[in-house]
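Trainee: I would like the atomic coordinates for the input below:
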Amino acid sequence: MNLSPPVILTIAGSDSGGGAGIQADIKAISATGGYACSVITALTAQNTCGVEAVSAVEPDFVRAQLDAVLYDMPVRAVKIGMLANQAIIREVAAVLARSPHLPVILDPVMVATSGDPLLDEQAMTALIDDLIPRATVLTPNLPEAACLTGQPVPTSIEQMHELVPALRHLGCPYVMLKGGHLHQTPESVDMWISRDTCQTLRARRVETTNTHGTGCSLSAAIASFYAQGMTPIEAGRAAKQYLTEALAHSHQLTIGRGAGPVHHFYAYPDNLCLLPAEHAVAELP
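Mentor: Here you go, the predicted structure:
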């Protein structure tokens, strides 16, 4: 059998713990039917408990990775995550300018779970000026949307609606505003914003501590479904459904001591050879 799945390029940082970043993107793309290739922008020393150190990749080497992949691989869509600094953002923007019709799903990784900023002011300016207008779909969570618009972090669905005009002003045709931080709501509510419409995407809220890499996985799944021929809104809905199920099945995984990953391959249990946790690891030191 000769398979030719759509190729999706993920541009992001590496998570040594495997739950987020490039590793999560590759899993999500693979689980949803795509073929993942990658460009690494930063190396992180992290696990389920937190990030210990970050080392940005030299911008010239980021470009070398991009050139190598795009020369050879028939990339159908691009997912962008952590970009680390202004120089890397400008390199990525310059290379993508050569392929103006290539769909780009941009997850603006700007704020850590702790609330600490991950981009300095110059990098944020480059992201807003050089990359967001080039993107097809922008997928900010609530703290990231607040940073991008200069407004307070929404604490209700009504306040999410108040961000819509400012998010449209950024120049990206589609924005998926993720409401997962509204823990008081019984549902997980996102907003799909286009230039002239705003639709609400709802799913059951899954109570779990295994939430590491949710934003990465969602945007990667959008890119994968988009590359397979779905419209942007169809890809957004399908990716939200995929992530909801990956969260719902995450209790089947016992990984690390902190916030564990979602179960990217929940639909393929026969191929994972999953052992009960007590047999998989004898004892953690």
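Trainee: Every contact and neighbour count from this point should use C-alpha atoms.
Mentor: Noted.
Trainee: A strand includes Ala53, no?
Mentor: Yes: judged by DSSP: H, G, I helix; E, B strand; the rest coil, Ala53 forms part of a strand.
Trainee: Skip the chain neighbours and tell me the closest residue to it.
Mentor: Once its chain neighbours are removed from consideration, Ala53 has its nearest residue in Ala45; the separation is 5.0 Å (Cα to Cα, 6 or more residues apart in numbering).
Trainee: Leu247: what's it in contact with?
Mentor: Residues touching Leu247, when contacts are defined by Cα atoms under 8 Å, 6 or more residues apart in numbering, comprise 206, 208, 210-211, 262-263.
Trainee: Now the buried members of these.
Mentor: For those, a burial check counting by 16 or more other Cα atoms under 10 Å picks out 206, 210-211, 262-263.
Trainee: For Asp120, state which of the residues you listed is nearest.
Mentor: Each of the buried ones among the contacts of Leu247 was checked against Asp120 using Cα to Cα; the closest is Thr211, at 25.6 Å.
Trainee: Strands along this structure, start to end?
Mentor: With DSSP state E as the definition, the chain shows strands at residue ranges 7-15, 35-46, 51-56, 75-80, 104-106, 137-138, 174-177, 187-193, 198-204.
Trainee: Figure out how far the longest one is from the centre of its chain.
Mentor: Centre-to-centre, strand 35-46 and its host chain are 12 Å apart (Cα atoms, centre = their mean, to the nearest Å).
Trainee: residues making contact with that strand?
Mentor: Contacts to strand 35-46, defined as Cα under 8 Å, 6+ apart, come from residues 5-17, 22, 25-26, 29-30, 51-58, 62, 65-66, 69, 82-84, 88.
Trainee: tally of neighbours for the residue lying closest to Gly19 once chain neighbours are set aside?
Mentor: What sits nearest to Gly19 in space, not counting adjacent residues and going by Cα to Cα, 6+ apart, is Pro261, at 4.9 Å. Applying the criterion other Cα atoms under 10 Å, we find 27 residues in the vicinity of Pro261.
Trainee: so who does Pro261 touch?
Mentor: Residues in contact with Pro261 (Cα under 8 Å, 6+ apart) are 19-20, 48, 210-214, 250, 253, 255.
Trainee: which of those lies closest to Leu201?
Mentor: Nearest to Leu201, judged by Cα to Cα, of these is Thr214 at 16.1 Å.
Trainee: got the contact list for that closest one?
Mentor: With the criterion set at Cα under 8 Å, 6+ apart, Thr214 makes contact with 20, 243, 261-262.
Trainee: Tabulate the residues you listed (a markdown table), appending distance to Pro108.
Mentor: Putting the contacts of Thr214 into a markdown table (distance: Cα to Cα, whole Å) gives the following:
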| residue | distance to Pro108 |
| --- | --- |
| Ala20 | 14 |
| Leu243 | 18 |
| Pro261 | 20 |
| Val262 | 20 |
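Trainee: State the pair within those residues that is farthest apart.
Mentor: Of all pairs drawn from the contacts of Thr214, the widest gap by Cα to Cα lies between Ala20 and Leu243 and measures 13.2 Å.
Trainee: I have a second one here; can you model it like the first so I can compare?
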Amino acid sequence: MSLPPPIVLSFAASDPSGGAGIQADILTLAGMGCHPLTVLTAVTVQDTTGVEDIFVMDPEWVIDQARTVLQDMPVQAFKIGMLGSVEIVAAIAEVISDYPDIPLVLDPVLASSRGDMFANEEVISAMREMLFSQATIITPNSIEARRIALDHEDDLEILNLKQSADQLLQWGCSYVLIKGAHENTPQVVNVLYDVNGIVRSDAWQRLPGSFHGSGCTLSSAIAASLAHGMSITDSVYEAQEFTWHTLKAGFRPGMGQYIPDRFFWMESDNLEEEADGSDD
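Mentor: Predicted coordinates for the structure are as follows:
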């Protein structure tokens, strides 16, 4: 018997399209050599064009799901996605507080890429108060970073991204990675901050198309890298590289957005094997 792979526990909503949410986490974690554990926070009705409805789980069910698997298996990282309610924020905060040494990646999913809202101001406030201080890294896009940092949505353009990161760090997280896909820049620039300022900045070629689940992929990939024992800076870079390649290999299975191919590397391996075989 071989040793088990690193184990990552993801708290997230179910996406029946397989593009985002818990399904994206499972595919990403498996694609990066981890064993995924899953705790459902909500069930959604959605496809690649958008979200039609959300059923939020009872917080006691969230706690029971998590406690059951955590009593059975040790985990090397936590990842949190869509939360759904203040009560679920409190439930998850209670669970993870018992594991202060386990790295936590928090992806503050506030809306779908189409703009369907997942979190109101009460949920955002609860995240700030109960989860940020427990997070190793928070991974908002630029829109989410500004919205979380400010109390009033009308003021979103006032803060620059450095100011937004500074505000998020004041709530206690160790690192903030602000994703720049929504910024008007030639390349996508993702910047990692800590209390001392910029830790690293990485620029990536913008790819054509609109993608469903890119944020879930990136945050899960960071969790996977941390579970493998990488440093935070190396984890952030490796996760970005993995995510960019999933987007480059993305496919459009339906009438809406493209879905990242989290097993892009299998196609590359197959091509290499075919090439090797042709030399025989």
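Trainee: Got a TM-score for the pair?
Mentor: The TM-score (TM-score structural alignment, normalised by the length of the second structure) is 0.90; 268 aligned residues with a Cα RMSD of 2.0 Å.
Trainee: about what we covered before: which one of Ala20 and Leu243 of the first structure is surrounded by more residues?
Mentor: The residue with the greater number of neighbours, taking Ala20 of the first structure and Leu243 and applying other Cα under 10 Å, is Ala20; the counts read 28 against 23.
Trainee: which residue ranges form the helices in the stretch 151-285 of the first structure?
Mentor: With helices called from DSSP state H, counting those that start in this stretch, the stretch 151-285 of the first structure shows them at 157-162, 164-168, 214-227, 232-248, 277-280.
Trainee: Looking at the contacts of Pro261 of the first structure, spot the one nearest Ile105 of the first structure.
Mentor: Looking at the contacts of Pro261 of the first structure and their distance to Ile105 of the first structure, the nearest is Thr214, at 14.9 Å (Cα to Cα).
Trainee: So that closest one versus Met160 of the first structure, what's the distance?
Mentor: Using Cα to Cα, to the nearest Å, Thr214 of the first structure is found at 19 Å from Met160 of the first structure.
Trainee: In contact with the residue nearest in space to the middle of the second structure, which residues?
Mentor: Centrality entry for the second structure: nearest residue to the mean C-alpha point is Ser219, 2.9 Å, by Cα atoms, centre = their mean. When contacts are counted by Cα under 8 Å, 6+ apart, Ser219 of the second structure touches 79, 105-107, 139, 239.
Trainee: Could I get the buried residue list for stretch 233-240 of the first structure?
Mentor: With burial defined by 16+ other Cα under 10 Å, the residues of stretch 233-240 of the first structure counted as buried are 233, 235-240.
Trainee: With the second structure overlaid, how far apart is it on average?
Mentor: Superposing on the second structure places stretch 233-240 of the first structure at an average distance of 0.6 Å from its equivalents, by mean Cα distance after the TM-score superposition for the first structure.
Trainee: What lies in contact with that stretch?
Mentor: In this structure, residues lying in contact with stretch 233-240 of the first structure by Cα under 8 Å, 6+ apart are 176, 192, 201, 203, 218-219, 221-223, 225-226.
Trainee: Ala165 of the second structure against Asn196, yeah?
Mentor: No: with the criterion set as Cα atoms under 8 Å, Ala165 of the second structure and Asn196 do not qualify as a contacting pair; they are 10.9 Å apart.
Trainee: In contact with Val86 of the second structure, which residues are there?
Mentor: Contact criterion Cα under 8 Å, 6+ apart gives 122-123, 126 as the residues in contact with Val86 of the second structure.
Trainee: if we take the residues you listed, which one ends up nearest to Asp98 of the second structure?
Mentor: Nearest member of the contacts of Val86 of the second structure to Asp98 of the second structure, counting by Cα to Cα, is Ala126, at 18.5 Å.
Trainee: Val62 of the second structure versus the closest one, what's the distance?
Mentor: Using Cα to Cα, one gets 16 Å for the distance from Ala126 of the second structure to Val62 of the second structure.
Trainee: Show me which of those two is the more surrounded one.
Mentor: Taking neighbours as other Cα under 10 Å, Ala126 of the second structure and Val62 compare with Val62 leading, 21 against 18.
Trainee: Which residue in the first structure aligns with the more buried one?
Mentor: In the first structure, the residue matched to Val62 of the second structure (TM-score structural alignment) is Val62.
Trainee: Identify the residue nearest that match in space, chain neighbours excluded?
Mentor: Nearest non-adjacent residue to Val62 of the first structure (Cα to Cα, 6+ apart): Thr41, at 6.2 Å.
Trainee: Pull the number of nearby residues for the closest residue to Pro36 of the second structure other than its chain neighbours.
Mentor: If you skip the residues right next to it in sequence, Pro36 of the second structure has Val8 as its closest partner in space, 5.2 Å away by Cα to Cα, 6+ apart. Taking other Cα under 10 Å as the neighbour definition, Val8 of the second structure ends up with a count of 29.
Trainee: Tell me how far Val8 of the second structure lies from Leu104 of the second structure.
Mentor: 10 Å.
Trainee: likewise Pro59 of the second structure?
Mentor: The gap separating Pro59 of the second structure from Leu104 of the second structure is 19 Å, by Cα to Cα.
Trainee: circling back to that earlier point, what about the residue nearest to Val62 of the first structure, how many residues close to it?
Mentor: Neighbourhood size, Thr41 of the first structure [other Cα under 10 Å]: 28.
Trainee: Check Val95 of the first structure too.
Mentor: Counted with other Cα under 10 Å, the burial measure for Val95 of the first structure works out to 14 neighbours.
Trainee: residues contacting it?
Mentor: Residues in contact with Val95 of the first structure (Cα under 8 Å, 6+ apart) are 63, 66-67.
Trainee: Show me what it aligns to in the second structure.
Mentor: Pairing criterion TM-score structural alignment: the partner of Val95 of the first structure within the second structure is identified as Val95.
Trainee: Take the contacts of Pro261 of the first structure and write them to a markdown table, including distance to Tyr35 of the first structure.
Mentor: What follows is the contacts of Pro261 of the first structure, written out as a markdown table (distance: Cα to Cα, whole Å):
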| residue | distance to Tyr35 of the first structure |
| --- | --- |
| Gly19 | 18 |
| Ala20 | 18 |
| Thr48 | 26 |
| Asn210 | 25 |
| Thr211 | 24 |
| His212 | 22 |
| Gly213 | 19 |
| Thr214 | 20 |
| Ser250 | 23 |
| Leu253 | 24 |
| Ile255 | 25 |
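Trainee: Would you mind measuring from the counterpart of Tyr71 of the first structure in the second structure to Val95 of the second structure?
Mentor: For Tyr71 of the first structure, the aligned position in the second structure is Gln71, judged by TM-score structural alignment. Here the criterion is Cα to Cα. By it, Gln71 of the second structure lies 12 Å from Val95 of the second structure.
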